[in-house]
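>>> take this sequence and fold it.
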Amino acid sequence: MNREAVASDPIAETRRWLQRAVIGLNLCPFAKAVVVRDQVRFALSEAGTPDMLLQALATELALLRDADADVVDTTLLIHPRVLGDFLEYNDFLDAADALVETMELDGVLQVASFHPRYRFAGSDEDDPGNFSNRSPHPMLHLLREDSVARAVAAYPDPGVIVERNLRTLRRLGHAGWRALLAEEPGAARD
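Just a heads-up that it's a prediction; the model follows:
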């Protein structure tokens, strides 16, 4: 565990990323509606091992399954103390998907992946296109399948989202990405 992880506020940093990058750059055209309606649950896990994170994931999956979608439509499970290595995180996603199946939630809920070092298969590590899935902390995004299906069906051409995001992020570049997520000038720092 590093000092920066202890001193930071993972939920505040995730909210800033969600507002400035995901919504601000329109990386996910479906995100704004659930944020405006306050239907996003921000869950911070203190898990220090993959097994502990799997337990936290099971708890959050059950909570989302049982919650009224008008109250909680999606969950961001932020876990800054475990799976900081992207390859270990990527391997963990198989266990997350297996848990969804074990809980008989396949087709009901899904887990999307976000990580500070996210790298799409076949891309260079420094490709700004990877920013579309780079979050301030390792995170598992729990989504309702029916909400995803409705959002995609209502969007004029969902196939253009990925290509548009690549153009936007490559135009923004590394310096623009860092500036986008930086604290406000004059903001208090610990």
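>>> from here on, contacts and neighbour counts on C-alpha atoms
Will do.
>>> what's the burial count for residue 165?
20 (other C-alpha atoms under 10 Å).
>>> before we move on, what about residue 148?
Residues lying near residue 148 (other C-alpha under 10 Å) number 14.
>>> ok, residue 18 next?
22.
>>> for it, what are its contacts?
Residue 18 is in contact with residue 24, counting by C-alpha atoms under 8 Å, 6 or more residues apart in numbering.
>>> quick one: it is in a helix?
Yes. According to DSSP: H, G, I helix; E, B strand; the rest coil, residue 18 belongs to a helix.
>>> which of the three states applies to residue 149?
helix.
>>> test my guess that residue 96 contacts residue 113.
No. If you go by C-alpha atoms under 8 Å, residue 96 and residue 113 don't touch, sitting 10.2 Å apart.
>>> my read is residue 43 is in a strand, agree?
Yes. The assignment for residue 43 is a strand, going by three-state DSSP.
>>> that one contacts residue 80, correct?
No. The criterion here is C-alpha under 8 Å, and residue 43 misses it with residue 80 at 11.3 Å.
>>> what is in contact with those two at once?
What both residue 43 and residue 80 touch, as defined by C-alpha under 8 Å, 6+ apart, is an empty set.
>>> ok, those two, which is more surrounded?
residue 80 (23 against 18).
>>> distance check, the more buried one against residue 66.
Separation of residue 80 from residue 66 (C-alpha to C-alpha, to the nearest Å) stands at 26 Å.
>>> shouldn't residue 142 be within a strand?
Yes. In this structure, residue 142 lies within a strand as judged by three-state DSSP.
>>> compare with the first, here's sequence two:
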Amino acid sequence: MTDTTIQTDADQPSFPEDMVIADTVRWLERAVIGLNLCPFAKGVHVKGQIHYVVSQATDAEGVANDLHRELEALAETNPEKRDTTLLMLPEALQDFLDFNDFLEIADAMVEELDLGGILQVASFHPRFQFEGTDVDDVTNCTNRSPYPTLHLIREESIDKAVEAFPEAEMIFERNMEVLEDIGLEGWLDLDVGARCPVTGHAEPQKAGN
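As a prediction, the model looks like this:
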């Protein structure tokens, strides 16, 4: 007898993987690379060395399991094939404070896996807010992405990037200036799906738009 599973609409993920990846790539191309917020991003993007993973986790435990798997996978993969990983969390850690608290777990996991000095975890979030800023401060958009995202980075790649860009410590200040220059209207014109600092809302982009 053949086991047949009928998939209903209820079984479908709220955020299809292709849509989440398309939204993230659009943000990467238009904001991160387009505004040159990270001078190191274009190279790995053009070479196809960014690995995109859409987590279906709905809580911190599920995210931790996915992060554990992806950290090990990145460490074991040839850097020429996969230099970095973006782990998107469309269904989990939507509250920025919860997400921020989870970063302590992420850092501890890197150490537990003996990957300290090899990999590190950076982060982006639709509701990202620098300490001491107002929620509608446009400079927060430097770290705002369409979905909560954990960025798994090789320490070796960071070292190489810094060698190629000796004034790397100036990137943060430059990014603040770029966002202040374009203002909220300029940011919204990018249409990258990252949460608007004024309304607090973000509509996911549809794949293919």
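>>> if we ignore the residues flanking it in sequence, what's nearest the spatially most central residue of the second structure?
With distances taken as C-alpha atoms, centre = their mean, the residue of the second structure nearest its centroid is residue 149 (3.4 Å). Leaving aside its sequence neighbours, residue 149 of the second structure sits nearest to residue 88 (C-alpha to C-alpha, 6 or more residues apart in numbering; 4.4 Å).
>>> do the same with residue 56 of the first structure
Going by C-alpha to C-alpha, 6+ apart, residue 56 of the first structure has residue 45 as its nearest residue, at 6.8 Å.
>>> relative to residue 165 of the first structure, how far out is that neighbour?
On the measure of C-alpha to C-alpha, residue 45 of the first structure and residue 165 of the first structure end up 29 Å apart.
>>> so what does residue 95 of the second structure match up with in the first structure?
Mapped onto the first structure by TM-score structural alignment, residue 95 of the second structure lines up with residue 85.
>>> mind listing what that match touches?
Contacts of residue 85 of the first structure by C-alpha under 8 Å, 6+ apart are residue 117.
>>> quick one: residue 100 of the second structure from residue 111 of the second structure, how far?
18 Å.
>>> ditto for residue 45 of the second structure
27 Å.
>>> ok, residue 50 of the second structure next?
Taking C-alpha to C-alpha, one finds residue 50 of the second structure at 23 Å from residue 111 of the second structure.
>>> what of residue 131 of the second structure?
26 Å.
>>> likewise residue 162 of the second structure?
23 Å.
>>> need the strands for the first structure, in chain order.
Applying DSSP state E to the first structure gives strands spanning 40-44, 74-78, 109-114, 139-144.
>>> the last one against the second structure, how far on average?
Looking back up the chat, that one is strand 139-144 of the first structure. With the two structures superposed, strand 139-144 of the first structure lies on average 0.2 Å from its match in the second structure, counting by mean C-alpha distance after the TM-score superposition for the first structure.
>>> what span of the second structure lines up against that strand?
Against the second structure, strand 139-144 of the first structure falls on residues 149-154 (TM-score structural alignment).
>>> what segments of the second structure are helices?
With DSSP state H, the ranges of helices along the second structure come out as 17-27, 41-46, 60-76, 96-112, 155-164, 171-189.
>>> buried stuff in the longest one?
For helix 171-189 of the second structure, the buried set under the neighbour-count rule, 16 or more other C-alpha atoms under 10 Å, comprises 175, 176, 178, 179, 184, 187.
>>> now stretch 49-60 of the first structure
50, 53, 54, 56, 57, 58, 60.
>>> list the buried ones in stretch 138-157 of the second structure?
Neighbour count says stretch 138-157 of the second structure has 138-155, 157 buried, by 16+ other C-alpha under 10 Å.
>>> likewise for stretch 31-49 of the second structure?
So stretch 31-49 of the second structure, judged by 16+ other C-alpha under 10 Å, has buried residues 31-33, 35-42, 44-45, 49.
>>> list just the nearest of those to residue 209 of the second structure.
Distance ranking of those against residue 209 of the second structure, using C-alpha to C-alpha, places residue 31 first at 16.3 Å.
>>> and that closest one, what's its match in the first structure?
Aligned partner of residue 31 of the second structure by TM-score structural alignment: residue 21.
>>> how close does its match get to residue 154 of the first structure?
Separation of residue 21 of the first structure from residue 154 of the first structure (C-alpha to C-alpha) stands at 22 Å.
>>> circling back to that earlier point, compare residue 50 and residue 111 of the second structure (neighbour count), which wins?
Taking neighbours as other C-alpha under 10 Å, residue 50 of the second structure and residue 111 compare with residue 50 leading, 18 against 14.
>>> residue 80 is in contact with that one, correct?
No. Between residue 50 of the second structure and residue 80 there is no contact under C-alpha under 8 Å: 10.3 Å.
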